[in-house]
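Colleague: the sequence and its predicted three-dimensional model are supplied below.
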Amino acid sequence: MTIIPLLSLLLLLFLLPFYVISQPITTQNDQTTLLNLKHFWSNPPSLSHWNQSSDPCGWPEIICDATTITGIDLPDKNIEGTVPPFICDLKNLTYLDLNYNYFTGDFPTALYNCKNLQYLNLSLNFFVGRIPDDISRLSQELRYLDLYNNNFTGDIPVSISRLSKLSSLQLHMNLFNGSFPEEIGYLNDLEELNLAYNGFKPSRLPPAFTRLKKLRKLYMAEANLIGEIPGNLSSMVALELLDLSINQINGSIPSDLFMLKNLTEVYLYKTNLTGEIPDSIEAVNMTRIDLSENKLTGKIPDGFEKQTSLTNLAVFDNKFSGAIPDGLWKVSTLAIMIMSGNSFSGELPHEMGPKLWILDISNNNFSGELPHELGLKLWMLDISNNKFSGQIPTAISSWTSLRVFKASYNLLDGAIPEDLTALQNLQTLLLDGKLGTNSPVDYRKL
């Protein structure tokens, strides 16, 4: 009765060595591939711990699923050379990050053989030439492609739009001097698109891009855009960040831009936009708005005072006029407010937001007396070239955070407060006009 179990045990003991040996074969082959990579790259010191006596899954640059190598993470390892074809001998490779190294040559088409690749980062290297027209031969599982800050030239090929699962496409800061395809607008899963800081031939922002319903971030600053911003932005329901700054865009801000409820950051500075800021505002969680250096007119919409997260507001060098909405001064999160170079008018409130530390309202038409509480928490205050009158508040000694105070070219009069000497942090002071000059303050020590 005990013979059968005994035979089974003997059989198990006989087969066990073969079972144990058979399991690491994939890892052994992958280890050989990795060591070949190290040798191909002339044994960089940053990979000195890659050796035959250690398990690759224990190397900090290697990502494993059990004993299977699925990722290589090599940012900033001071590696030089090219990307060899045998890297795709790692059949289960899904993640490859080679950013911030010294790789050279054309786009590494050898990566077409990495059939399971989902994440590819070749940014901050020295790749050159055109992106190949058949780049769609990369893995159809690819979700993240980052070629930022290389030296790629020419066009962005239409075939890139056939990488249908892309969620992030980073092509900024290259030397592209051709066109970018409007077919990018058919990448239905795209969440982040960055084409900024390239020398594309003059192009309009394609209306097809408004089809990107999952897009959260669109960066196209200094991309040689012309023409008007397309309408129907409200269809981009997921949009959180829009950056079209430093372009030759004209026309007005689309009426539905601030209807995007997820919008948090808008950068439209240094373009040729005209007209008014749209009144319809449903985006109430914006953190940064920069509309500076345009030709915008009208007033700041009342909807801006409803912001609950706004930290930075820049509308300088436009043609705005009218009073600032009362509630905008008091937004509790607002830290930087730069409104110089317009025709704003009205008086300053006695109460401002608790976090405001930079306020520049120079070169406007503000008037009235300066509130005593004005500079309590400010780091920089520039009210120069307005119509403020009366004296500088005697409470200025309590403005202890103030480092920069500019109040020249106003209608201020009276003596300069001696308490200025109490402002130990003050570094820049500009006062003139009708202010008295008989103050004992030695401004050279400020």
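Modeller: Perfect, thanks for sending it. Here the structure is a predicted model, which means the values were calculated and not measured. Numbers count the residues shown, from 1 in each chain.
Colleague: from here on, contacts and neighbour counts on C-alpha atoms
Modeller: Noted.
Colleague: before we move on, what SS does Asn29 have?
Modeller: helix (DSSP: H, G, I helix; E, B strand; the rest coil).
Colleague: Leu430 against Leu381, yeah?
Modeller: No - the criterion here is Cα atoms under 8 Å, and Leu430 misses it with Leu381 at 10.7 Å.
Colleague: if you count what's nearby, which of these two comes out ahead?
Modeller: It is Leu381, of Leu430 and Leu381, that has more neighbours when counted by other Cα atoms under 10 Å, with 20 against 13.
Colleague: let's bring in a second model and compare:
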Amino acid sequence: MAQCPALFISAPASGQGKTTITAALARHHRRQGRRVRVFKTGPDFLDPMILERASGAPVLSLDLWMVGESACRELLAQAAAQADLILIEGVMGLYDGTPSSADLAAAFGVPVVAVISAQAMAQTFGAVAFGLAHYRDDVPMRGVFANRVGSPRHAQMLEAALPPGLEWMGSIASAADIELPDRHLGLHQAAEIADLDKRLDKAADALACTPLAGLPPVVQFGPTQAPVSASDPLRPDSGARPGPLPRLLEGAHIAVARDAAFSFIYPANLALLDTLGARVSFFSPLADEPAPDTATALYLPGGYPELHAATLARNARAADSVRAHAAAGKPVFAECGGMLYLLESLTNADGTTTPMLGVLPGHVQMRTRFTALGMQQLDGPLGTMTGHTFHYSHVSTPLTPVLHATRPQSDAAGEAVYRSGPIVATYMHSYWPSNPAFTAALFHGNAF
């Protein structure tokens, strides 16, 4: 049984400033010399980049469905054994989704602080806080924090409006040099915010004198106890404790595209490749770096190829290396933005069309609104792989899907999975630790 001070930062809705406050809190405690581990609830690639910069440590996902309850428990227990503080940032509103942030906080007994944007709000702040605190009895609500406060008098009004028994955790003023910039799909990537560290330091300074800056209560995190066979790559929510995994990718060399255009990569996915015995290297199509000739497989993750389409189209060395890899019959696994890179052309929302690699038949049209969003899973010969989808584009292709993902709470078909020679491509972002055997088969080229 490991124990560690822990806090869950949630909100009544998206856009309240959860990431800014979580990052500021992580930076504050890191500056005090503490080892801080931050987790992000649900599927997310962008917030964890900010939180990793703030805390100095990789940010892993927690989700009772995608990751699984027993795997979440194991991740928290491992962090508690090594860290001085655990912070968990929620997703959307506290009670949104199935499972929700509230479900996660309740499952592990982590006290919740609700960040409420108080802009254009006075006494109603107390009503919102009361509703969050009393909607469910099993959620360990600790208090509320006011974001984007207009003045000290405004903060006093907000604090006075709180119902008895709900702790005031302080406030922070609205400030353009603290807020994090965003666009479609979410926040800007950490590497794209030139003054990110300055923003984080200013936010940490602003939090330093608030009650939120103190260490939260200690929480006990117990690991799962049931053994697991080394040859049985179980789903993380199966109730079994993860044990030694077979080195199913021993001798494989997997080259991963990684730069501002291809950056939607779960740290847990890369860690799994290493655990399974693969050698992992990186190349940047944006920098016109070719995929290495020695790679036995390529992984093209999601990201923002639409923002860099012209550069990608000009970078012939990188493009030719991917084409040559596929022509040699070596596996390529492409997710979302990685799939778009492989198609014949990409048309942005303004109507500009740019040629892509052309190793998959089809074209992509960018839209101005989400075309798909939510949890999905793949059910293949080797079992179930969990994941999610979120994108602003639509693909037209003559390829016939070899499989469709399914949705956990709907009968509607999920994302298509396409196979063309050694290439497997889909919009779905997979969480590979949910099925290591399935993952290994993808990179051996025999998953379907």
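Modeller: Looks like it arrived, so ask away. These numbers come from a predicted model, not from an experiment.
Colleague: what would you report as the TM-score here?
Modeller: TM-score of the superposed chains, computed with TM-score structural alignment, normalised by the length of structure 1, equals 0.24; 178 aligned residues with a Cα RMSD of 7.2 Å.
Colleague: shared neighbours, Leu430 and Leu381 of structure 1?
Modeller: Taking Cα atoms under 8 Å, 6 or more residues apart in numbering as the contact rule, Leu430 of structure 1 and Leu381 both touch Phe405, Lys406.
Colleague: what distance do you get for Gly383 of structure 2 to His404 of structure 2?
Modeller: 14 Å (Cα to Cα, to the nearest Å).
Colleague: who's more crowded, those two?
Modeller: The residue with more neighbours, out of Gly383 of structure 2 and His404, is His404; 19 against 14, by other Cα under 10 Å.
Colleague: tell me who's in contact with the more buried one.
Modeller: Leu378, Ala413, Gly414, Glu415, Ala416, Val417.
Colleague: name the element it belongs to?
Modeller: strand 403-407 (DSSP states H and E).
Colleague: helix or strand right after that strand?
Modeller: Defined by DSSP H and E, the subsequent element after strand 403-407 of structure 2 is strand 410-420.
Colleague: could you pull out the buried residues of that next one?
Modeller: Within strand 410-420 of structure 2, the residues that count as buried by 16 or more other Cα atoms under 10 Å are Gly414, Glu415, Ala416, Val417, Tyr418, Arg419, Ser420.
Colleague: give me the neighbour count for Asp65 of structure 1.
Modeller: Asp65 of structure 1 - counted by other Cα under 10 Å - has 10 other residues nearby.
Colleague: any idea how far it lies from Leu7 of structure 1?
Modeller: In terms of Cα to Cα, Asp65 of structure 1 sits 36 Å off from Leu7 of structure 1.
Colleague: could you do Leu16 of structure 1 as well?
Modeller: 14 Å.
Colleague: same question, Thr32 of structure 1
Modeller: Relative to Leu7 of structure 1, and taking Cα to Cα, Thr32 of structure 1 is found at 39 Å.
Colleague: out of these two, which sits in the more crowded spot?
Modeller: A count of neighbours by other Cα under 10 Å puts Thr32 above the other of Thr32 of structure 1 and Leu7, at 16 against 11.
Colleague: which element is the more buried one on?
Modeller: helix 25-40.
Colleague: again, but for Met169 of structure 2
Modeller: Going by DSSP H and E, Met169 of structure 2 is in strand 167-173.
Colleague: His388 of structure 2 too?
Modeller: If you go by DSSP H and E, His388 of structure 2 is part of strand 383-391.
Colleague: can you check His394 of structure 2 too?
Modeller: Using DSSP H and E, His394 of structure 2 falls in strand 393-396.
Colleague: packing partners of that strand?
Modeller: strand 363-366 (3 or more Cα pairs under 8 Å, 6 or more residues apart in numbering; DSSP states H and E).
Colleague: and the strand it packs on, what does it pack onto?
Modeller: strand 345-347, strand 393-396.
Colleague: deepest of the ones you listed, which one?
Modeller: strand 345-347 (a mean of 23; mean count of other Cα atoms under 10 Å).
Colleague: now the next helix or strand after that strand: buried residues?
Modeller: Once strand 345-347 of structure 2 ends, the next helix or strand along the chain (criterion: DSSP H and E) is strand 353-355. Of the residues in strand 353-355 of structure 2, those buried under the neighbour-count criterion (16+ other Cα under 10 Å) are Thr353, Thr354, Pro355.
Colleague: mind listing residues that contact strand 353-355 of structure 2?
Modeller: With Cα under 8 Å, 6+ apart, strand 353-355 of structure 2 has contacts from Ala309, Ala310, Ala313, Glu344, Ser345, Leu346, Thr347.
Colleague: any idea how far the last one is from Met157 of structure 2?
Modeller: Just to be clear, that refers to Thr347 of structure 2. 50 Å.
Colleague: likewise the second one?
Modeller: For Ala310 of structure 2, the distance to Met157 of structure 2 (Cα to Cα) stands at 52 Å.
Colleague: now the angle between strand 383-391 and the strand holding His404 of structure 2, please.
Modeller: Per axes from the mean of the first three to the mean of the last three Cα atoms, to 10 degrees, the angle that strand 403-407 of structure 2 makes with strand 383-391 is 80 degrees.
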